[in-house]
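Asker: sequence isn't available, so here's the structure alone:
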């Protein structure tokens, strides 16, 4: 049976994972049989579900000693079974492509503090809107399907549980400015943990395991699917996927893999932590790095150039997509060919044909004449996207 809870930022129901749903179902059936309620289930991320009765079940976003007296904003309603009125059946059943999306630092993925499981819904709806707007005839005739986007999460495996880092961090964290320190522990420290051989191994194993598990589950539930699969990573998530794909072995004997990566060697050596990279069960069509710091990570590791023949062994396409005002994003192609430093990145056209917001504001404040009228002039192209291969 399916189990849902209300989302933290969007007033709609979010499904639990299958493992959590199975535990909730067992606890629910046991309570119905014995008549004993007010039971608790601690989730892997240290949140808690309390069953007060067959119709009163609550998901507490934060567990504490006074959970039952927590404010309503910290609680979410839990529902057993399918909520028909909350589910919009507007997506076509035909799937043309699968995108596995890996989040970056922290447990929240946007300004509304939503998890990656909630954010992928926007990716699905946006991609479907683009298909309907630009390929209306093909969509209506059933020739074009949709893009399925599934989440890849690793944050809870690193921070929660018996071997999680949150327990260690709590012991050494000062009590002053608690909100800022909690934000630092939950988000910024993920970058430092990834540079540690111990925790880097945990993150890599978790991401690769989730990629293989989600892909196998998708193929099991869509046995006739013949489309491709791509990987997308935001921020640190793109670095994780990049490192994982860089250490895969190509099955194509004729595919040449670059070995021209050059390092700047120091007295203490160079390179990245010693990590055993697991095997990915499929070859992705493309890697989409969104707001990615891959280049700065390579620089920190002492990499001078990636070589003119740079490529990922099992992935034919690599796209580095960024906003020009993103402080975390860096260009990668100058590390492939230094001459590309002077080549402006490709500007992605807006899907509705208008100027993007930063270009519109630049135009408004720069090219407004004294009479209040706008004069059409050629604006400099600002970088939004560049290709890494």
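Answerer: Yep, it's here. Small disclaimer: the values here were computed from a predicted structure and weren't measured.
Asker: C-alpha only now, for contacts and for neighbours.
Answerer: Fine.
Asker: need the contact list for the most centrally placed residue in the chain.
Answerer: Most central in the chain under Cα atoms, centre = their mean is residue 103, positioned 2.4 Å from the mean C-alpha point. Residues near residue 103 by Cα atoms under 8 Å, 6 or more residues apart in numbering: 109, 116, 151-154, 233-237.
Asker: second structure follows, compare the two:
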């Protein structure tokens, strides 16, 4: 019995498959990018549409598909548009290994829909002719279907199979490149992340991720690396979410309990600010380029693109531009989220993650929001206000005590009238607006905040506030408007600094060790326990103190509490080292691999999964 080859769609009528690829800016250029199928659920949604096509939300609201104009646009991130097509027949260009299954898969090129319809008509005629109701397929095998002046289509019998072929009209081209097999339907495929995301509940948490130094260097001549990192973080996060949920389901099954609800979806959205505050035509950029030496251009490019951001951020005008840009972007993306998910504002949460210099930006935004809160909402009863005489204040802070009917109020001379402070930025003028929400949590990764606060003279301010408190507590002298604060770093990261020592009295030594980052309720790995035991033994052997030592040590039995952001009691968390790890070699990549770290992903799963499932609708104009 003769069968058909490359017929993946066995339906009586073929199902349209929708595909996309990056759109070139130059419309006259030949696009060599590979077409990738959209998620099956998105194809189903698009196929339900009737002409004229209306824009459709796809990828769980992250993008909008405009089938009429053949464009897919990202909704929340700065990403180049994609072009989209639909078809039912494909040209098989070549075969290669599938990255998901390791099976041999064809590389498919979609045929234009009008060509697909003509090929489908020929295929249906051949099917009928070969059936018991037809007159035989031999006349069909002799037919040719001209597509254009370059190719024609023909049904051929090859051994025990019938196959549709696309054949060059030119004899020379035919002898050089041969013919191409046609395939009906795309066949089985897996869109990365679709299965996991379909198992999750609706979106209930949005995490804004503010990038740090070097974004210009990483994003040269390609899509923004931060956007790509957030895509990969979301995929890894969801896979571990589902794996964690399945374990809980198995545990519930053994206890004869009902399975828990699936976890809700979490979005990680990058907040990109570099290109909004840098302009190649600006006087500063031109001046910088004029003084840059022509030697070792690769290294000097790193210096200009990476180190320069830190130096510029310490200048008031540039700092103001960055904070304004980040705030505007957060307002914009937040508005798009609430427009796409109308019910999100009722139950959804927003949080912040800052990486590298981005963590300093997040700190400063929270500091400015704190200063804008009239009653301060400070659980320790100490409020920070702007000094009216400190518009040109030094970075070295000192405290002036004043009286108030509401309690003790302190003015730090490093706090200027535009909202900055000894722990926040010194700005030339006030920001137009502050953060539009109080983050559920704020997470700093590879953060130099400790360095910036030290340079701003914050330690002296914190001590003065603490000393004025009636109980003189061993706690944070103030809080930030966020539900929780975590300062996470790799011990090998040369850019990372601690925060907790700044919140202890100046002169304190034997600071509490940072905690190891673990799952909530979990412990450290075995080799880390051994390291802790050895370090403890050595520490006790060398911990004898001189009677003349006037520095104070933290009482090892004291209950340390650093409620800098609501309910968290500790701030500094270090990543667990590997079994075999050289800190100098690890330093090369430590600062750039936080978003791939599974311990961090698991920790964020715990932090964002504190509440149950909610229901949120999607909408589009």
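Answerer: Structure received. Worth saying up front: this structure is predicted, and the values here are computed from it rather than measured.
Asker: and the residue nearest to the centre of the first structure, what pairs with it in the second structure?
Answerer: Counting by TM-score structural alignment, residue 103 of the first structure lines up with residue 211 in the second structure.
Asker: for the stretch 51-200 of the first structure, what spans make up the helices?
Answerer: In the stretch 51-200 of the first structure, the segments counted as helices under DSSP state H, counting those that start in this stretch are 116-134, 136-140, 155-159, 166-172, 178-183, 189-194, 197-221.
Asker: where does the third one end up in the second structure?
Answerer: The reference is to helix 155-159 of the first structure. Residue span in the second structure matched to helix 155-159 of the first structure, by TM-score structural alignment: 274-278.
Asker: can you redo the contacts of residue 103 of the first structure as TSV with neighbour count and distance to residue 89 of the first structure?
Answerer: Output for the contacts of residue 103 of the first structure, formatted as TSV (neighbours: other Cα atoms under 10 Å; distance: Cα to Cα, whole Å):
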residue	neighbour count	distance to residue 89 of the first structure
109	18	26
116	20	21
151	21	20
152	25	24
153	21	26
154	24	30
233	23	28
234	24	29
235	20	32
236	25	34
237	26	31
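Asker: in JSON lines: those residues, plus distance to residue 189 of the first structure.
Answerer: Converted to JSON lines, those look like this (distance: Cα to Cα, whole Å):
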{"residue": "109", "distance to residue 189 of the first structure": "16"}
{"residue": "116", "distance to residue 189 of the first structure": "19"}
{"residue": "151", "distance to residue 189 of the first structure": "22"}
{"residue": "152", "distance to residue 189 of the first structure": "19"}
{"residue": "153", "distance to residue 189 of the first structure": "17"}
{"residue": "154", "distance to residue 189 of the first structure": "14"}
{"residue": "233", "distance to residue 189 of the first structure": "18"}
{"residue": "234", "distance to residue 189 of the first structure": "16"}
{"residue": "235", "distance to residue 189 of the first structure": "14"}
{"residue": "236", "distance to residue 189 of the first structure": "11"}
{"residue": "237", "distance to residue 189 of the first structure": "14"}
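Asker: list the ones among those residues that fall in strands.
Answerer: In strands, judged by DSSP state E, the following of the contacts of residue 103 of the first structure are found: 151-152, 233-234.
Asker: quick check: closest non-adjacent residue to residue 309 of the second structure.
Answerer: What sits nearest to residue 309 of the second structure in space, not counting adjacent residues and going by Cα to Cα, 6 or more residues apart in numbering, is residue 213, at 5.9 Å.
Asker: chain center to the match of helix 155-159 of the first structure, what's the gap?
Answerer: 19 Å (Cα atoms, centre = their mean, to the nearest Å).
Asker: try stretch 310-325 of the first structure
Answerer: So, by Cα atoms, centre = their mean, the centroid of stretch 310-325 of the first structure is 16 Å from its chain's centroid.
Asker: which parts of it are buried?
Answerer: 310-315, 317-323 (16 or more other Cα atoms under 10 Å).
Asker: pick out whichever of the contacts of residue 103 of the first structure sits closest to residue 20 of the first structure.
Answerer: Of all these, residue 20 of the first structure sits closest to residue 153, with 15.0 Å by Cα to Cα.
Asker: which residues does that closest one contact?
Answerer: Residue 153 of the first structure neighbours (Cα under 8 Å, 6+ apart): 102-103, 116, 207, 210.
Asker: residue contacts, residue 200 of the first structure?
Answerer: 193-194, 273, 275.
Asker: what subset of the residues you listed is buried?
Answerer: Listed as buried from these are 193-194; burial here means 16+ other Cα under 10 Å.
Asker: for the contacts of residue 200 of the first structure, which one is nearest residue 141 of the first structure?
Answerer: For these, the nearest to residue 141 of the first structure is residue 194 (47.1 Å; Cα to Cα).
Asker: for the counterpart of the closest one in the second structure, give its distance to residue 319 of the second structure.
Answerer: Mapped onto the second structure by TM-score structural alignment, residue 194 of the first structure lines up with residue 313. For residue 313 of the second structure, the distance to residue 319 of the second structure (Cα to Cα, to the nearest Å) stands at 5 Å.
Asker: ditto for residue 89 of the second structure
Answerer: 55 Å.
Asker: how about the helices of the stretch 51-200 of the first structure in TSV, adding distance to residue 245 of the first structure?
Answerer: Converted to TSV, those look like this (distance: least, Cα to Cα, whole Å):
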stretch	distance to residue 245 of the first structure
helix 116-134	21
helix 136-140	33
helix 155-159	20
helix 166-172	29
helix 178-183	30
helix 189-194	16
helix 197-221	10
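Asker: residue 335 of the first structure: which of those helices is closest?
Answerer: helix 189-194 (21.7 Å).
Asker: related to what we said a few turns ago, and the match of residue 194 of the first structure, how far from residue 354 of the second structure?
Answerer: Counting by Cα to Cα - residue 313 of the second structure and residue 354 of the second structure are separated by 15 Å.
Asker: for the stretch 1-150 of the second structure, just list every one of the helices.
Answerer: Using DSSP H, counting those that start in this stretch, helices in the stretch 1-150 of the second structure cover 40-48, 113-130, 138-141.
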